[in-house]
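[1] Quick one, fold the following:
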Amino acid sequence: MGEGQSAVSRDAFAEASYGARALGFGRRPAILVVDFQRAFTDSAFPMGRSAHVQRAVDETAALLAFARPLGIPVATCAVGWCSEKDMGRWKVDAVYDGLFYGQPGMELDPRIAGAGDFHFTKGAPSMFFGTPLVTFLTREAVDTVLVTGCTTSGCVRATVNDAFSYGYRVIVPEACCGDQDQEAHEANLRDVGRRYADVMTVADTRAALAALETRQPETR
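    Have a look, this model is predicted:
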């Protein structure tokens, strides 16, 4: 046992009041799907071989099938660039292979794609950074975002942080997010759950969505 550690198991964050408040749902939720593209969901790609991510894709596809008939807006994204000149200084070799415009790795996983969804490309970890997402959410009168996708420790976490910073209520359906391993997934959800988001089961998420009076999408 290290110096200063108690023999009794304790949660220092809980004692400091982290995670003490539940955020709950507002009146108008939307589902954000972060980077469920072939580069991360197809085993033909180096970053697409995580069983944990595969579980998250399937769980998210089922949640979307439940939510779309309720009129809940869905926004999806893929990360990619025109060339190495407009991408960040990533430390991941695989990012430099398959994530340029027109390459198969940027294609949305077919389990996720929906004809009425709002889809766009991003160039940074957060789904908000330099994208039209806030304009879409404003037009749809959204006050609550459900963040799904991959990876939990990377682009999902960055999106949660920015959603919080923009003033949205943030919900994370745990099984709808995936990472390269379970440990990274759990550690990062534990962190955001202490500060910025309600981390929920998919079953509880569905029940909350079903209880809301959502506005049906306008016909244009």
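
[2] drop to CA atoms for contacts and neighbour counts, all remaining ones
    OK.

[3] The protein: strands as residue ranges?
    29-34, 74-79, 118-122, 144-150, 169-173, 177-178, 198-200 (DSSP state E).

[4] Which other helices and strands does the fourth one contact?
    Here strand 144-150 touches strand 29-34, helix 51-67, helix 157-165, strand 169-173, strand 177-178, going by 3 or more CA pairs under 8 Å, 6 or more residues apart in numbering; DSSP states H and E.

[5] Also this sequence, please, to line up against the first:
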Amino acid sequence: MGLFNGSLPFGDRPAVILIDLMRAYFDPAADLYVGSPDCLASAARLLSAARAARVPVIHTRVGHSRGGIDGGLFYRKVPPLRDLSGPLGELMPQVAPLPDEVVIVKQYASAFFGTPLASTLTALRTDTLVIAGVSTSGCVRASAVDTIQHGFVPIVVRQAVGDRSRGPHEVALSDIQAKYGEVWDEQAVLARLGAP
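    Predicted coordinates for the structure are as follows:
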């Protein structure tokens, strides 16, 4: 019997979170470019299925005040974060939020850190958080770890997350599956949400 062989159930009250699907990650000229157009397409399909099933959807994007003091050392460590106050900080049109969908502006990697995400999920009586977005080894992993630490089941959609290189992407997914949540294929998640 392996050390990391536990599993967590997909609950009855899921919510979907789309993490940082901003132009900066999909514009080849941008420093943060991940080169993963397939993950954006997968996230768009997931979003469509969630809306059809009336599953709550939450979007995140990164934003800092002028000078980045609210981003602290992270803002200093990652200079391209300074580019997110303009057009590169816009959410991609394929996954643009509807007026009634929550958009959380975050300053750090985790979607939970310093944001109202946990209280929002609690108010929705969420038990499972389905995660898509970028980057797998950064904000997705940090958010998955905080998801379980806040008492929600993290389900990361394999095809709906992306990273700048394959190595960190695969290691992060393996680590999440081993210790912090579940990594599901897109089709299995779509079926669970009731998509045809």
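
[6] any chance of the helices and strands packed on strand 144-150 of the first structure in TSV, plus distance to Val134 of the first structure and mean neighbour count?
    Output for those, formatted as TSV (distance: least, CA to CA, whole Å; neighbours: other CA atoms under 10 Å):
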stretch	distance to Val134 of the first structure	mean neighbour count
strand 29-34	12	25
helix 51-67	20	19
helix 157-165	9	20
strand 169-173	14	25
strand 177-178	21	28
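
[7] May I see these organised as CSV, with distance to Glu140 of the first structure added?
    Output for these, formatted as CSV (distance: least, CA to CA, whole Å):
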stretch, distance to Glu140 of the first structure
strand 29-34, 9
helix 51-67, 15
helix 157-165, 15
strand 169-173, 15
strand 177-178, 24
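
[8] ok, Asp27 of the second structure - how many residues close by?
    15 (other CA atoms under 10 Å).

[9] Which position in the first structure pairs with it?
    For Asp27 of the second structure, the aligned position in the first structure is Asp42, judged by TM-score structural alignment.

[10] now its match, nearest residue through space, not along the chain?
    Gly48 (4.7 Å; CA to CA, 6 or more residues apart in numbering).

[11] my read: the one you found touches Arg38, true?
    Yes: taking contacts as CA atoms under 8 Å, Gly48 of the first structure lies within contact range of Arg38: 7.0 Å.

[12] Compare those two (neighbour count), which wins?
    The neighbour comparison of Gly48 of the first structure against Arg38 (other CA under 10 Å) goes to Arg38, with 23 against 19.

[13] shouldn't the more buried one be in contact with Ala113?
    No: using CA under 8 Å, Arg38 of the first structure makes no contact with Ala113, being 11.8 Å away.

[14] From Val34 of the first structure, how far out is the match of Asp27 of the second structure?
    15 Å (CA to CA, to the nearest Å).

[15] quick one, what contacts Gln182 of the first structure?
    His52 (CA atoms under 8 Å, 6 or more residues apart in numbering).

[16] Map it onto the second structure.
    Under TM-score structural alignment, Gln182 of the first structure pairs with Arg166 in the second structure.

[17] Please apply the same query to Val95 of the first structure.
    Aligned partner of Val95 of the first structure by TM-score structural alignment: Leu81.

[18] quick one: contacts for that match?
    Contacts of Leu81 of the second structure by CA under 8 Å, 6+ apart are Tyr75.

[19] again, 10 Å this time
    24, 31-32, 62-64, 68, 71, 74-75, 88-89, 107 (CA atoms under 10 Å, 6 or more residues apart in numbering).

[20] All good on my end, thank you.
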